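Undergrad: Okay, structure incoming, though there's no sequence with it:
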């Protein structure tokens, strides 16, 4: 079992590496990073995965920002934000204190707008379900000035239940919806967010990089959490119904998924540091989602024929060159029981896992939010999945590997060059994969 002291030591190591954060990094709008990601990629030499990703050079100004009045565009009070959004394309939000039950609404940004958070942004308490920040737009840039901190004041809401009940609380820190063109979110330091971190839906062409999500304070129990970590469901990054997008060079210290892709196409996740994230790097859960959002093409137009059953399909997703430490699961693909959907063309490669206390690698088709059933169903298909070059350690209470497929619903799964050791529970796999993987002799 993980302990608070171990988490604190590991968190300190990460924080020291990003102590100068947020320093400006490259913009990351590199067309090469948004090519189709599939299982035919050649494996690269695995790095040692020590510490946080190395900083990249500062970005050069993109130009094209013009303001009607620069004084109105440098905002220091919450009430002045709407006027800046409607009248400016280069906006600075400097030291904003946000009233309780209020949202920084950036959902009507002009095309090509840039928003910079400066100083300390702080959200006051208010019991309700609402996003702390809303973001939409075409070719938009959201970033942080040197030394800026976005403090979600999560301790006011943390009760050990997250989005599963308890006090009404802000469900998303960043609600990113309908972003398109060549947009980016970068160089942000976010701490103490109430529930979910940066949730992206219905978007395309988005590059997220050099963001730190630090919920270390939520690991300790409080008077309302019954001995459990006070923060719960604090997913770092989530993507749904999103295409042609990347998340890279980010650090997540939290109490749920580091990154979870629940639907979407052509997504790249790389160079991630995940610490204390119970569910590591995840696909799913897939299945049972209602079609509230359509996928969006890179031109910003909604595509009715884009991804079949878009909210229940994950295709062409790559996770690579990342670390998962002190986590319940290392890498995971999960589908909800008695639902339909598709997970296809998925690649996990060059990932280091350390001190995993449930499953090092897990594929399961029996998921329920209240706990898996142990009885897989076959409505969600897992096809053309490659897992390779995964190394690391698990604890004595963990299984190194666990695969639970429904009848006929797993196909063409290749696992090669994996070496997770230390798990004291016997690995079990009810589906015979291709490659050198032998499930520690646990194929059933």
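TA: Received, thanks. Just so you know, these numbers come straight off a predicted model, no measurement behind them. Numbers count the residues shown, from 1 in each chain.

Undergrad: For the rest of this, base every contact and every neighbour count on C-alpha atoms.
TA: Fine.

Undergrad: Confirm that residue 71 sits in a helix.
TA: Yes: counting by DSSP: H, G, I helix; E, B strand; the rest coil, residue 71 is part of a helix.

Undergrad: In addition, the following structure is provided for comparison:
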């Protein structure tokens, strides 16, 4: 009888221990308050991480690197103390990661603490949210406020889906925001961005390099438009197979844009803009320019080292303010090829410019 009791007590202990370890491994862990000292322990022990009303100390990154099979949920207000440094404020890498935001949650970059009207030329400012070397990830229902600099960076990532994201840097219009790019893609493949709202002072989307990039149902306010580039002066200067569709730009400086850097090499190919609406664009409805960078446009030399080929524009409609230009192409002769523009109708701009480099066998035009 004594043996029987001892056996079952030991068996019960082992069973409870197993259940405890299993429950701990699958449990939710919460980061809150004004410290991230416990972050490494949470990363190593939890598959469901909740960031709830967290204030990240100055000069520290909310660092979710090297994680796999993890869910991260932002709740309440996530904010950051001020320090002059390059950041990023949040960094995520790994494999099989889901990132989401609870209803009414906000990731507040506290941009006014850094904004100085000078952007990249002023004090050093951190990126707000960066995905780097991340594969197989879903990012949904996030709301960003007041990015110090670029908001959402996607660098060297594969198989990324982003849905229902708001970037609100509207305060930067009056408080000195600059270079507050919305989505910045570099060296990434199979990226899908959909159902997003961006109010900022720079590109709504900037694809600097990568392959098979999709952007759809975007709503861009103010800013510098839906851009390919700038291309040049980086390790990877190839952009291919980009699909931008069913999107609207309101009161942006620029609508549709391809920008390559003078005296550089690279490739832009397989770019598709489809069903884009422009409303009250201030400077250029459509602009392709091959001298982006240090030298002043439009009189600077044009790069002949970055072909711009297989460019499709379909159903690009809208208006430019009177002082703006509807369509402007300024690239080196022979750089462009295989352009197909259909149902392109941009009106309102009365500032006409002399265009260069439109492929002679294309239906593209200057206006």
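TA: Good, I have the coordinates. The model shown is predicted, which means the values in this text are computed figures rather than measured ones.

Undergrad: I'd like to know which elements the longest strand seen in the second structure is packed against.
TA: Secondary structure of the second structure per DSSP state E: the longest strand is strand 129-145. Using 3 or more C-alpha pairs under 8 Å, 6 or more residues apart in numbering; DSSP states H and E, the elements in contact with strand 129-145 of the second structure are strand 90-101, strand 106-108, strand 152-155, strand 158-168.

Undergrad: Using CSV, lay out those strands together with distance to residue 15 of the second structure and mean neighbour count.
TA: Converted to CSV, these look like this (distance: least, C-alpha to C-alpha, whole Å; neighbours: other C-alpha atoms under 10 Å):
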stretch, distance to residue 15 of the second structure, mean neighbour count
strand 90-101, 30, 20
strand 106-108, 42, 21
strand 152-155, 44, 22
strand 158-168, 39, 20
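
Undergrad: Can you check which of those strands gets nearest to residue 260 of the second structure?
TA: Comparing these by their distance to residue 260 of the second structure (C-alpha to C-alpha), the top pick is strand 152-155, with 19.3 Å.

Undergrad: So which bit of the first structure is the closest one matched to?
TA: The alignment of strand 152-155 of the second structure onto the first structure (TM-score structural alignment) spans residues 198-201.

Undergrad: Once aligned, what mean separation remains between the matching stretch and the second structure?
TA: Superposed on the second structure, stretch 198-201 of the first structure shows a mean distance to its aligned partners of 0.7 Å (mean C-alpha distance after the TM-score superposition for the first structure).

Undergrad: in stretch 416-427 of the first structure, what counts as buried?
TA: For stretch 416-427 of the first structure, a neighbour-count test (16 or more other C-alpha atoms under 10 Å) marks 416, 418-423, 425, 427 as buried.

Undergrad: Would you check which pair of those residues lies furthest apart?
TA: The largest separation in these, counting by C-alpha to C-alpha, is between 416 and 425 at 21.3 Å.

Undergrad: what do we get in the second structure for residue 185 of the first structure?
TA: When the second structure is aligned by TM-score structural alignment, residue 185 of the first structure is paired with residue 139.

Undergrad: Enumerate every residue touching its match.
TA: Contacts for residue 139 of the second structure (C-alpha atoms under 8 Å, 6 or more residues apart in numbering) come out as 98-100, 160-163.

Undergrad: Can you tell me how far it is from residue 192 of the second structure?
TA: 10 Å (C-alpha to C-alpha, to the nearest Å).

Undergrad: Now for the two: what residues contact both?
TA: Shared contacts of residue 139 of the second structure and residue 192 (C-alpha under 8 Å, 6+ apart): 160-162.

Undergrad: can you map out the helices along the first structure?
TA: All helices of the first structure, identified by DSSP state H, fall at 4-17, 70-73, 81-87.

Undergrad: can you tell me which of those comes nearest to residue 341 of the first structure?
TA: helix 4-17 (35.9 Å).

Undergrad: how much does the closest one deviate in direction from strand 206-214?
TA: Computed by axes from the mean of the first three to the mean of the last three C-alpha atoms, to 10 degrees, the angle separating helix 4-17 of the first structure from strand 206-214 equals 130 degrees.

Undergrad: Helix 4-17 of the first structure corresponds to what range in the second structure?
TA: So helix 4-17 of the first structure sits over no part of the second structure, by TM-score structural alignment.

Undergrad: do the same with stretch 407-426 of the first structure
TA: Following TM-score structural alignment, the partner segment of stretch 407-426 of the first structure in the second structure covers residues 333-352.

Undergrad: Can you find the partner of residue 321 of the first structure in the second structure?
TA: Match for residue 321 of the first structure (TM-score structural alignment): residue 246.

Undergrad: Residue 141 of the first structure too?
TA: Under the alignment (TM-score structural alignment), residue 141 of the first structure maps onto residue 98 of the second structure.

Undergrad: My read is that that match contacts residue 134, right?
TA: No: Residue 98 of the second structure is not in contact with residue 134 according to C-alpha atoms under 8 Å; the separation is 11.0 Å.

Undergrad: so who does residue 129 of the second structure touch?
TA: Residues in contact with residue 129 of the second structure (C-alpha under 8 Å, 6+ apart) are 88-91, 151-153.

Undergrad: ok, back up a step: tell me which of the helices of the first structure sits nearest to residue 384 of the first structure.
TA: helix 4-17 (34.3 Å).

Undergrad: rewinding a little: could you dump the contacts of residue 139 of the second structure into CSV and include distance to residue 187 of the second structure?
TA: Compiled in CSV, these are given as follows (distance: C-alpha to C-alpha, whole Å):
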residue, distance to residue 187 of the second structure
98, 21
99, 21
100, 24
160, 13
161, 16
162, 17
163, 20
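
Undergrad: Pull the most distant pair out of the residues you listed.
TA: Distances among the contacts of residue 139 of the second structure were taken as C-alpha to C-alpha; the most separated pair is 100 and 160, at 13.4 Å.
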